[in-house]
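Asker: kindly generate the corresponding structure for this input.
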Amino acid sequence: MRPAGQGARVTMGIAFLIAAMACFAVLDTSVKYVGAFVSILVAVWFRYVFQAVAVTTVMLPLRGRDLFRTSHPRFQLLRGLLLLTVSVLSFVSLQFMPVGEFTAFVMTTPLVVTLFAALFLKEKVSPLRWTLVSGGFLGALLVVQPGGATIDWASLLPLLMVLIYAWFQILTSQMARTEDPMTLHFYTGWVGALVSTAALPLFWQTMPDVKTLALLSLVGLMGTVGHFLLILAYARAPASTLTPYLYAQIGFAMFCGWLVFDHVPGGLELTGVALIVVCGLSASRLTARENQRLLTPPEG
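Answerer: This is a model prediction of the structure:
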């Protein structure tokens, strides 16, 4: 049985995670809305500059020089570039996909991580897990429906995004063994901010009006707060406990899509979303059981 204090800590971790999912849903909805007025790359710039300045302002007085210490500066650069690429692809994809369906598609990332682990890390994958991966990809096809109303090249963007995001997740899991989470957050923000700032003259249009500026600031705020809440969540509860609650983002995203864009998913899209959720939850539960078996000492 879990101690009372530990139970409260885990509950707080779950609450932080659900709040983070709500932030990310608001972020995606804001990006889709503001994309009608400004270049998507301007929104990307706001998102990263806001994060970089906020993290530095809050954490530098607390951590001092320790915030800059990293054992793998090249991997920090690579990780930042990967997430920046994911952000660009996701922001563009949102202009062609409803927010809820886009979010469901992103939730196939853990299944892609399984695929990458088998192909590149030579990890053994059970037949059941392969079945879940296949089911998740079938759900993604039902969500995107390539060859239908969505133009083909736009249908490929979220797929490319998920592939790069899976690479980012694998790299993060490796770096998390030696790197401080806030240091990861710091470098990710500044890599994205500096690279997007260097490209800013190429895509800056005119000074946004007050409403657009407020929406762009909301994008930056929700991205920064969401990632802070994620860090707080994973500091209080194990990943196996938190993973099922990641799918709350789909519900938040569908609600925001209905509220802002009056969009209600069709039958095929809802079937695909349900398939992604079932396969993703089953895969996370399978992982938790496998980890539990590894931690349980043999009887002797």
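Asker: contacts and neighbour counts: CA atoms only from here.
Answerer: Will do.
Asker: in stretch 154-172, which residues are buried?
Answerer: 154-155, 157-159, 161-172 (16 or more other C-alpha atoms under 10 Å).
Asker: hang on, I meant stretch 214-232
Answerer: Those would be 215-232, for stretch 214-232 by 16+ other C-alpha under 10 Å.
Asker: give the burial count for residue 279, as a bare number.
Answerer: Number of residues near residue 279 (other C-alpha atoms under 10 Å) recorded here: 22.
Asker: in contact with residue 224, which residues?
Answerer: Taking C-alpha atoms under 8 Å, 6 or more residues apart in numbering, we find residue 224 in contact with 47, 50, 51, 54, 55.
Asker: closest one of those residues to residue 84?
Answerer: Within these, the smallest distance to residue 84 is 10.0 Å, found for residue 47 (C-alpha to C-alpha).
Asker: wait, the closest one sits on residue 220?
Answerer: Yes - using C-alpha atoms under 8 Å, residue 47 is in contact with residue 220, at 3.8 Å.
Asker: run this one through as well so I can compare:
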Amino acid sequence: MVHINFDSKASVYEQNALVQKSASAVLLGLMAIQEEEDILDLGCGSGRTTREIALLTKGLVVGTDISDSMIDEAIRKNEGRPNVRYLVKDAECLGFSDTFDVIYCNSAFQWFSHPEKVLEHCFTALKAGGRIGIQAPATSIYCPNFVTAVEKVRTHPATKKIFGFFKNPWMFLESEDEYRNLFEKCGFEVVTCTIIEESNRYTIDQVYGIYQSGAENGYLNQSFYSVPLTDAYIETFRSLIKHSFNEQADESGMVALKFNRIYLVAKKPKYHDSGTSAVDRHILLT
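Answerer: Sure thing, here's the model as predicted:
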């Protein structure tokens, strides 16, 4: 059986992650990174945005991801940038203290099953007055196109039985207030918090590639099923998804792909200080 997860997609992730790329540009603009700041790219994937961040600052840039293969790919593509480090780390166990001016988290927050624990580690990792920015799909209707396509799988005679054992791995909140309250509960001061519906037109093949770059790593990941997946199930699942995208296309073969996205920036209060940043920074640089 094919094993589907981010490890298996590392080598092709960047060519398919079109919506993640466009959203990352918006988040980077909101973060307004300064040239001496130390940055943590949380859930960095194969490091495309990490490399962009490294051009904006002379400070230390650290990319972390839970996927070994993604970090291997990021290291391979780093091209000798001296201020960049990549580490395999679970976001719930970061282990940094007062190390970073900025934490940047693009298209990863929805995968954190214990977001409060992640934010506690992020709060500790930031210097006093530091800021965190996230961008992620939001609400249970995070992408109407994908939700419509997966509904075919849920009801189709060939897939509905096994799909009934699927456990949703994502953390979606339904409103700006819920996201704001989550961050404030963890000690942050929220600067901006907005859910935006974004819509862009793509070819059917592009939409399928975008789906495979993210959502498929949940929907066809054995870790999120309590029964074994079969090759036949995976093949039929993919066929039904493709068929739905074809149905959603207009006469010119283009699909209006929509996402509900949360953009949130928050700060760690300036009065908070635990004072060990120099230690972590020295270790990362050596």
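Asker: so after superposing, what's the score?
Answerer: Their TM-score after superposition, calculated using TM-score structural alignment, normalised by the length of the second structure, is reported as 0.28; 138 aligned residues with a C-alpha RMSD of 6.3 Å.
Asker: so which of the contacts of residue 224 of the first structure sit within helices?
Answerer: 47, 50, 51, 54, 55 (DSSP state H).
Asker: how near is the first one to residue 187 of the first structure?
Answerer: This means residue 47 of the first structure. Distance from residue 47 of the first structure to residue 187 of the first structure, counting by C-alpha to C-alpha, to the nearest Å: 14 Å.
Asker: ok, the two, which is more surrounded?
Answerer: Applying other C-alpha under 10 Å to residue 47 of the first structure and residue 187 shows that residue 47 carries more neighbours, namely 27 against 22.
Asker: tell me what the host helix or strand of residue 232 of the second structure is packed against?
Answerer: Using DSSP states H and E, residue 232 of the second structure maps to helix 231-248. Other helices and strands packing on helix 231-248 of the second structure, by 3 or more C-alpha pairs under 8 Å, 6 or more residues apart in numbering; DSSP states H and E, are helix 144-155, helix 204-213.
Asker: residues making contact with the longest one?
Answerer: Applying C-alpha under 8 Å, 6+ apart, the contact partners of helix 144-155 of the second structure are 141, 159-160, 163-164, 211, 237, 240-241, 244-245, 248, 257-259.
Asker: kindly recompute the last result at 7 Å.
Answerer: Helix 144-155 of the second structure is contacted from outside by 141, 159, 160, 163, 237, 240, 241, 244, 257, 258, using C-alpha atoms under 7 Å, 6 or more residues apart in numbering.
Asker: again with stretch 6-16 of the second structure
Answerer: Against stretch 6-16 of the second structure from outside (C-alpha under 7 Å, 6+ apart): 46, 67, 68, 69, 70, 73, 209, 210, 213, 217.
Asker: I'd like to know which of those are part of strands.
Answerer: Among the contacts of stretch 6-16 of the second structure, no member falls in strands (DSSP state E).
Asker: ranking those residues by neighbours, who comes first?
Answerer: That'd be residue 46 among the contacts of stretch 6-16 of the second structure, by other C-alpha under 10 Å, with 31 neighbours.
Asker: re earlier: determine which stretch of the helices and strands packed on helix 231-248 of the second structure is the most buried.
Answerer: helix 204-213 (a mean of 21; mean count of other C-alpha atoms under 10 Å).
Asker: and it with helix 231-248, angle?
Answerer: Helix 204-213 of the second structure and helix 231-248 are oriented at 130 degrees to each other (axes from the mean of the first three to the mean of the last three C-alpha atoms, to 10 degrees).
Asker: tell me what helix 204-213 of the second structure is packed against?
Answerer: helix 13-16, helix 231-248 (3 or more C-alpha pairs under 7 Å, 6 or more residues apart in numbering; DSSP states H and E).
Asker: any chance of these in CSV, plus distance to residue 85 of the second structure and mean neighbour count?
Answerer: CSV is the format used below for these (distance: least, C-alpha to C-alpha, whole Å; neighbours: other C-alpha atoms under 10 Å):
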stretch, distance to residue 85 of the second structure, mean neighbour count
helix 13-16, 19, 18
helix 231-248, 36, 17
